[in-house]
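**Student:** based on what follows, work out the 3D shape:
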Amino acid sequence: MLFCILKNFYKDIFSILIAFENNFQNILPSIKKLVYVYLVRYAEEQQDLALLSISTFQRALKDPNQLIRASALRVLSSIRVPIIVPIMMLAIKEASADLSPYVRKNAAHAIQKLYSLDPEQKEMLIEIIEKLLKDKSTLVAGSVVMAFEEVCPDRIDLIHKNYRKLCNLLVDVEEWGQVVIIHMLTRYARTQFVSPWKEVVMAVAQLYWHIAPKSEAGIISKSLVRLLRSNREVQYIVLQNIATMSIQRKGMFEPYLKSFYVRSTDPTMIKILKLEILTNLANEANISTLLREFQTYVKSQDKQFAAATIQTIGRCATSITEVSDTCLNGLVCLLSNRDEIVVAESVVVIKKLLQMQPIQHGEIIKHMAKLLDSITVPVARASILWLIGENCERVPKIAPDVLRKTAKSFTSEDDLVKLQILNLGAKLYLTNSKQTKLLTQYILNLGKYDQNYDIRDRTRFIRQLIVPNEKSGALSKYAKKIFLAQKPAPLLESPFKDRDHFQLGTLSHTLNTKATGYLELSNWPEMAPDPSVRNVEVIELAKEWTPAGKAKKENPDKKFYSESEEEEDSSESSSDSESESGSETGEDEEDSSGDSGGDSSESGSESEAGKKRVAKSSKAKGKGTPVFVPGKTHVLLHRMSGKGLAAHYFFPRQPCIFGDKMVSVQITLNNTTDQKIENIHVGEKKLPVGMQMHVFNPIESLEPAGSITVSMGIDFCDSTQTASFQLCTKDDCFSVSIQPPVGELLLPVAMSEKDFKKEQGMLSGMNETSTTIIAAPQNFASSVILQKVANVANVGAVPSGQDNVHRFAAKTVHSGSLMLVTVELKEGSTAQLIINTEKTVIASVLLRELKPVLSQG
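**Tutor:** As a prediction, this is how the structure comes out:
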């Protein structure tokens, strides 16, 4: 309602903004957003009044809520008033160092807006882009690369240190960000690599096409064909790319020939593109099948498609000589078709084919001459007249009669047909002057007074050339050679032949012309540039930072820990320091310099901040113990499938002895046969990328009715992907798989209520997922909630000073990201389930699993 009022009375509403200005902090966030939208829309019309709100935005940039900070920056950068450029620059600088990746993402968007408003700020914006390119958050990556492409696409040196990081982040970036990064990396690779070795190839179609060797590029064909199941807009772009590829590499798409058959429901633009691809893929082996398919297409009610099919048949006839006669005979049969458009298109194609072998087909020319009485399409009539004129000496009886008929209708013919009548008359005048001299002079007289100046010009030219007089020049002697010279046969080529120099998937490739803003791919360099520019300098971190003037205090409980635990801690800290080297060092330097304080001075990314929080939590709070260990087992191998060998597995919820990042899995093997089973071991492993597995030692033998329990460790990489492997015996191998529930990917964390609230505040906004639960009041007892939550997830209980709030804390096994679960009881029979974590995918899955468990009785 408010937005409608603002929209309808925008000329007078700026006076109300002063009232908003004075009480902006007390306004609801939803109202703030509407005011923001209004300001963006109408600020340019009343710039002086719009400037009143700038101070409000500056205060909003310091708001604790990251959504408010991001909205303020977004609106401030959208107000196109040149006088506030310095304020915008300062706001972008501060936002680029914000703790929230969402705010940093909006800072990257604001860079593009500021650059379009004031291009002179380019150098300062490049410095911010360079800083944001080092950001490790997937939320920021796509936006900052877009800003890079907009502001300084030629500064390839900024990409060197971030090249490998962008490649690694690519799979986790949102879709539009992936598109931008892929295009940028494609341009980058073409300037940095000498030849298309597979080390530089990524799993993207256009990247494979432009960079990969031919032996590797075939992998993209199946993926592109699969995209043809999408909507027509996607099909159109994909088919254009395939049409370009199929010209040079037919073998890539030949196995999928039937996928390009035309369907009756396809729109015309899709049908024509599929025809183009079928033509490119045609060869001696499949041409007979394709011609039968084309015969069906010619009968289509879509006349444009039918005409395109006839053109396709002509191209097949020129490219595959074995079927030239077959195609020509088929086209001649089409001359008797009832549809005039089909006949006309057939005439045009036959004319092109006859140019290649005119001597052999005199009968066809005679047949086409008879069609002049019925065909009215100008292009077809002009083609017939051109053919008769070129072969007038082979049809001496027919050509003069055709000239006589066309002379009668000369004044009513199309301009294209008139030109060919003039040419026919000139050729017959030179070869059969006795019969056609008067007819030709009559036609020349008609052309002399035609309304079209091209016709009049051609008439005067021909008269001076073929009718000698005192003013005739030397060219008159060569008139016959000029008019009856052997013409080269036309080349029937694909319209996609020259599109391969445009980058696939771009607007320029689609339009077949260079679009504004298109960046051409560079040629491969003769010598490879120095590859060391992409090496990132690793700075070793200090083990522990101590403020100046304070002595380091020894931990009084240090002696309590065993040597083995100390070794594990040291190895863990060293591995953490390697993965977080660059950005943490930069933050330590900023803190020690003392130049600035507060949140705005920290420039770490979302994942980096999460790792630091977990590191602090693990040191200050320590590892928790499982609240509850469910005894539920899962079938790994049924005794019928395993030929008597049965296997079950369960998750004991204890630290894995094989690695800190692995989930402990216990497998119970049972021999249900009356014979012993020998050499039980794990065979071939089929694991997703990044997943690791530590298998149990081979079991020499398992006695009849015997049972044994073994332990394994699996690094699921914080995902619920299946770990597939083979469980083998001496004689057989059985394919089995383990899929972890999301709750088993966690380890409990012990922390105080104060620490919980602090961590929860840092994981708000985009990192918070919540839902409402409805259940009977008896299901909301503390013991019931504790048991139900612990049954689903391996979490630790956090002490709570409120009876209606239950808190649980855990961290993911692989990355150590905090997972905070809150169940807040409301009035009646409702409760609020809240999960705070950087791992939003895991949070959504855990939310779906907890909700029905807490709701049921």
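
**Student:** going forward, measure contacts and count neighbours with C-alpha atoms only.
**Tutor:** Will do.

**Student:** figure out the helix or strand that the closest residue in space to residue 825 that isn't next to it in sequence lives in.
**Tutor:** Of all residues not flanking residue 825 in the chain, residue 831 sits nearest, at 4.3 Å (Cα to Cα, 6 or more residues apart in numbering). Using DSSP states H and E, residue 831 maps to strand 830-836.

**Student:** one more to line up against the first:
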Amino acid sequence: DKRGEDGKMLPEMILVCNMVRMELENPNEYSRGSALRFVCKLHDADLVEPLVSAILPNLEHRHSFVRRNAVHAIHHVYAKFEHLIPDAPEIVETFLNNEVDLACRRNAFLMLCQCDQDRAVMYLLQNIAEVPSWGETLQLSALELIRKVCRQNPMQKGGYIRIILALLQSSGAAVVYESANTLISLSNAPTAIRAAAQRFCDLLSTQSDNNIKLILLDRLIELRKNHLQTMQELLMDMLRALSSPNMDIRRKTLTLAMDLVTNRNVEDVISVLKKELLRTQSSTDVSPEVLYEYRQLLVHALHSTAIRFPDVGPTAVNVLTDVLGDSFGPATTDVIMFVKEITEILPELRPGILEKLLDALPTMKAPAVVRGALWILGEYSETPQHLRHAFITIMENVGSLPLATTKPDLEDEEDPSDTLKAPQEKTVVLADGTYATQVAEESATLHTSQ
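**Tutor:** Prediction:
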């Protein structure tokens, strides 16, 4: 314990204070920095008071490590024992105006934000033109101050929009993300929402971390709820996230995209979906299960788009029928089911669908796909021309009748005697009830000519 029974500081603690004070004046900068960090853990005014005079000179030390920790120590002392350094905000503000090290400036600005907010706001407004050139950590501290001030006084929001818009163009991803979030919290204007959402989309295509992409998609989904029209304008930028191999990102992107499809962008969306569907055919860097799942997502997206927007039905059907070949695996079963549904719901598309099915029939290998295609052709081929064309195409692909497994022809130079098998014997019952032995020879080749 640092105090005796009478509550007064023990005499031994004077030795502790002297030791810490000597470390604060040590020529070695790392000893000074460690001593300043130790001061931040002292919570007794009687221990801290003798050290104040040794802490302040460290703000002018040549090494940034010492200056950085000196600001921390002053912040701690002022927050716990304001009477020991009553002019700490003024001292730190002067230090901030003259300091060039980024970490030192960040610590000093953060100290002002927490201990003297008005002074921090004044410093921010005086240096508004320099904010874009500040370091990333200092810019994040400025954004935190802006949010804090605007929560306390919403009428001041307009004065900080300029700073936020400038920080939206920062090269740091964290600054851009926080700037967009701050802008959304301060303004619901379509221009502000569009600028923030655009930056989210830019980060979505440039960041490689999957967790970051999922967070960005969640933010875009939240914006969609209240700003649907604005988000629809950025749909194509969001679809760039489909280039990620992660299925969670692809699934969430397609779910978001299907809610934002309109008559103005549906053609572009179908083009992107077609491109992605064809890209899965040549993709070799993922497992077949993942490819199958992704193809199903794309097929479902195309199907729902064709149902919602009949005007683009022919384009969607063309895309779907183009992937009925065997190279697309089990997803072709879903495709033929969707083609069947579209054929039933959109009668005006039936002639085109029948033509596409007949063209794709030679490439179909899966029994379920062929069965579905034949059902559609038989059900919806109503005119004589369609019936004749369908019948001829089917017969050309079926082959000659009767349907039988053919055996390879014998070579011309083969000796007929080589095709004879050894004589076979079997016991037969004659007409009078007696038994007899029958000997027969069979040819290995079946001759059907009469």
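
**Student:** now what about the TM-score between them?
**Tutor:** Superposed pair, TM-score by TM-score structural alignment, normalised by the length of structure 2: 0.46. Supporting alignment: 297 aligned residues with a Cα RMSD of 5.6 Å.

**Student:** coming back round to it: after the strand holding residue 831 of structure 1, next one along is what?
**Tutor:** Counting by DSSP H and E, what follows strand 830-836 of structure 1 is helix 840-855.

**Student:** that following helix vs strand 830-836, what angle?
**Tutor:** Going by axes from the mean of the first three to the mean of the last three Cα atoms, to 10 degrees, helix 840-855 of structure 1 is angled at 160 degrees with respect to strand 830-836.

**Student:** SS state for the nearest residue to residue 694 of structure 1 once chain neighbours are set aside?
**Tutor:** Excluding its sequence neighbours, the residue lying closest to residue 694 of structure 1 (Cα to Cα, 6+ apart) is residue 713, at 4.9 Å. Three-state assignment for residue 713 of structure 1 (DSSP: H, G, I helix; E, B strand; the rest coil): strand.

**Student:** and the helices in the stretch 51-200 of structure 2?
**Tutor:** 52-55, 64-80, 88-98, 102-115, 117-126, 136-152, 161-167, 173-186, 190-206 (DSSP state H, counting those that start in this stretch).

**Student:** for the second one, packing partners?
**Tutor:** I take that to be helix 64-80 of structure 2. Applying 3 or more Cα pairs under 8 Å, 6 or more residues apart in numbering; DSSP states H and E, one finds that helix 64-80 of structure 2 contacts helix 29-39, helix 52-55, helix 88-98, helix 102-115.

**Student:** show me what the second one packs onto, helices and strands only.
**Tutor:** What it means is helix 52-55 of structure 2. Against helix 52-55 of structure 2 (3+ Cα pairs under 8 Å, 6+ apart) you get helix 12-24, helix 64-80.

**Student:** pretty sure the residue nearest to residue 825 of structure 1 is touching residue 824, no?
**Tutor:** Yes: proximity of residue 831 of structure 1 to residue 824 meets the contact threshold set by Cα atoms under 8 Å, at 5.5 Å.

**Student:** of the two, who's got more company?
**Tutor:** residue 831 (22 against 19; other Cα atoms under 10 Å).

**Student:** pull the contacting residues for the more buried one.
**Tutor:** 772-774, 823-825 (Cα atoms under 8 Å, 6 or more residues apart in numbering).

**Student:** which residues of the stretch 351-500 of structure 1 fall in strands?
**Tutor:** Under the criterion DSSP state E, counting those that start in this stretch, the stretch 351-500 of structure 1 contains no strands.

**Student:** related to what we said a few turns ago, so how far is residue 806 of structure 1 from the residue nearest to residue 825 of structure 1?
**Tutor:** 11 Å (Cα to Cα, to the nearest Å).

**Student:** same question for residue 835 of structure 1.
**Tutor:** Residue 835 of structure 1 is 12 Å from residue 806 of structure 1, by Cα to Cα.

**Student:** that older thread, from the helices and strands packed on helix 64-80 of structure 2, which stretch is densest packed?
**Tutor:** Mean neighbour count (mean count of other Cα atoms under 10 Å) peaks for helix 102-115 among the helices and strands packed on helix 64-80 of structure 2, with a mean of 22.
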